[in-house]
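K.L.:
Give me the fold of what follows.
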Amino acid sequence: MEKRYRLRKNLEFRKVYNNGKNFWNRNLVLYIRKNDLEETRLGLTITKKVGNAVVRNKIRRRLKEIYRLNLYRVKDGYDLIIIPKKNVVDISYKELESALIHILKISGMLKG
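P.N.:
The predicted structure follows:
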């Protein structure tokens, strides 16, 4: 994923946490906030409660790939932060993809 599509700085994350809306389902929590840019940026936060570094990086890679493949469906001009819950470790790639699309749908972030 290109750098322009990522949230990187702590200040950017804080703005979304403090001023954004949050949505959740069984597997994920999503924070969204409108930005003044033309593209939607993504940030991932995975706590140590989820697992060790190998497990967290696996989940991070999966979420980034799912987001990349569905980027064309997401509305432009928002900052998104995705936080996986503990039970994400036990689910398959397809279930994780379904959970991410579901949470984007209930938040109104999908086009059309």
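K.L.:
From now on I want contacts and neighbour counts done on CA atoms only, so please keep to that.
P.N.:
OK.
K.L.:
need the contact list for the spatially most central residue of the chain.
P.N.:
When CA atoms, centre = their mean is applied to the chain, the residue found nearest the centroid is I82 (2.9 Å). Going by CA atoms under 8 Å, 6 or more residues apart in numbering, I82 touches L28, V29, L30, Y31, L42, G43, L44, T45.
K.L.:
in the lengthiest helix in the chain, what counts as buried?
P.N.:
Determined from DSSP state H, the single longest helix within the chain is helix 53-69. In terms of neighbour count (16 or more other CA atoms under 10 Å), helix 53-69 has its buried residues at R56, I59, R60, R62, L63, I66, Y67.
K.L.:
Could you dump those residues into CSV and include distance to L100?
P.N.:
CSV is the format used below for the buried residues of helix 53-69 (distance: CA to CA, whole Å):
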residue, distance to L100
R56, 17
I59, 12
R60, 13
R62, 11
L63, 8
I66, 8
Y67, 8
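K.L.:
farthest pair in those?
P.N.:
Largest separation among the buried residues of helix 53-69 by CA to CA: R56 and Y67, giving 16.4 Å.
K.L.:
And this one, please, so the two structures can be compared:
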Amino acid sequence: MNNLKKDREFQKIYNSGRKSFGYYSLIFFKKNDNNLKRCGFVVSKKTGNAVCRNRLKRLFREYYRNKEHLIKDGYDIIFVAKKTAGEKFKSLKYQDMERDLNKVLTNAKIFK
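P.N.:
Predicted coordinates:
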């Protein structure tokens, strides 16, 4: 798993990439030049406390780890948690997040 780390990498995707959204999440994505899959995970402080934010990031990472083989090569993807995910994080199951992200990535035409 290659991660996006630098602020300028995130800003480039936010400003010139495309986006797709679901009930719990929003993704920004952009085709990259080096044929690598790179990802970043963002959960705002407005979403909840540290426990909530860390749980949502863990759910995103687990989803990406399980579905990485289905994602097309050459994309930079930023997973962003929405406020609705933060409000329901105690009852939010991995299956709910998976269903939502499958829909989002299918709409974005990022799956193989």
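K.L.:
related to what we said a few turns ago, would you mind listing which of the contacts of I82 of structure 1 are buried?
P.N.:
By 16+ other CA under 10 Å, the contacts of I82 of structure 1 give L28, V29, L30, Y31, L42, G43, L44 as buried.
K.L.:
Out of the residues you listed, which two sit at the greatest distance?
P.N.:
Using CA to CA, the two most remote members of the buried ones among the contacts of I82 of structure 1 are L28 and L42, lying 14.1 Å apart.
K.L.:
what about the aligned residue in structure 2 for K15 of structure 1, which helix or strand?
P.N.:
In structure 2, the residue equivalent to K15 of structure 1 is K12, according to TM-score structural alignment. For K12 of structure 2, the element it lies in under DSSP states H and E is helix 7-16.
K.L.:
Return the set of buried residues in that helix.
P.N.:
Per 16+ other CA under 10 Å, helix 7-16 of structure 2 contains these buried residues: F10, I13, Y14.
K.L.:
what's the average distance of that helix to structure 1?
P.N.:
With mean CA distance after the TM-score superposition for structure 1, helix 7-16 of structure 2 departs from structure 1 by a mean of 0.4 Å once superposed.
K.L.:
Show me the contact partners of that helix.
P.N.:
Contacts of helix 7-16 of structure 2 (CA under 8 Å, 6+ apart): L4, F28, F29, K30, G40, D76, I78.
K.L.:
quick one: contacts for S107 of structure 1?
P.N.:
Neighbouring residues of S107 of structure 1 by CA under 8 Å, 6+ apart: F23.
K.L.:
now N34 of structure 2
P.N.:
G74.
K.L.:
Report the secondary structure state of the counterpart of it in structure 1.
P.N.:
In structure 1, N34 of structure 2 lines up with L37, judged by TM-score structural alignment. Of the three states, L37 of structure 1 takes coil under DSSP: H, G, I helix; E, B strand; the rest coil.
K.L.:
That's all I had, so thanks and see you.
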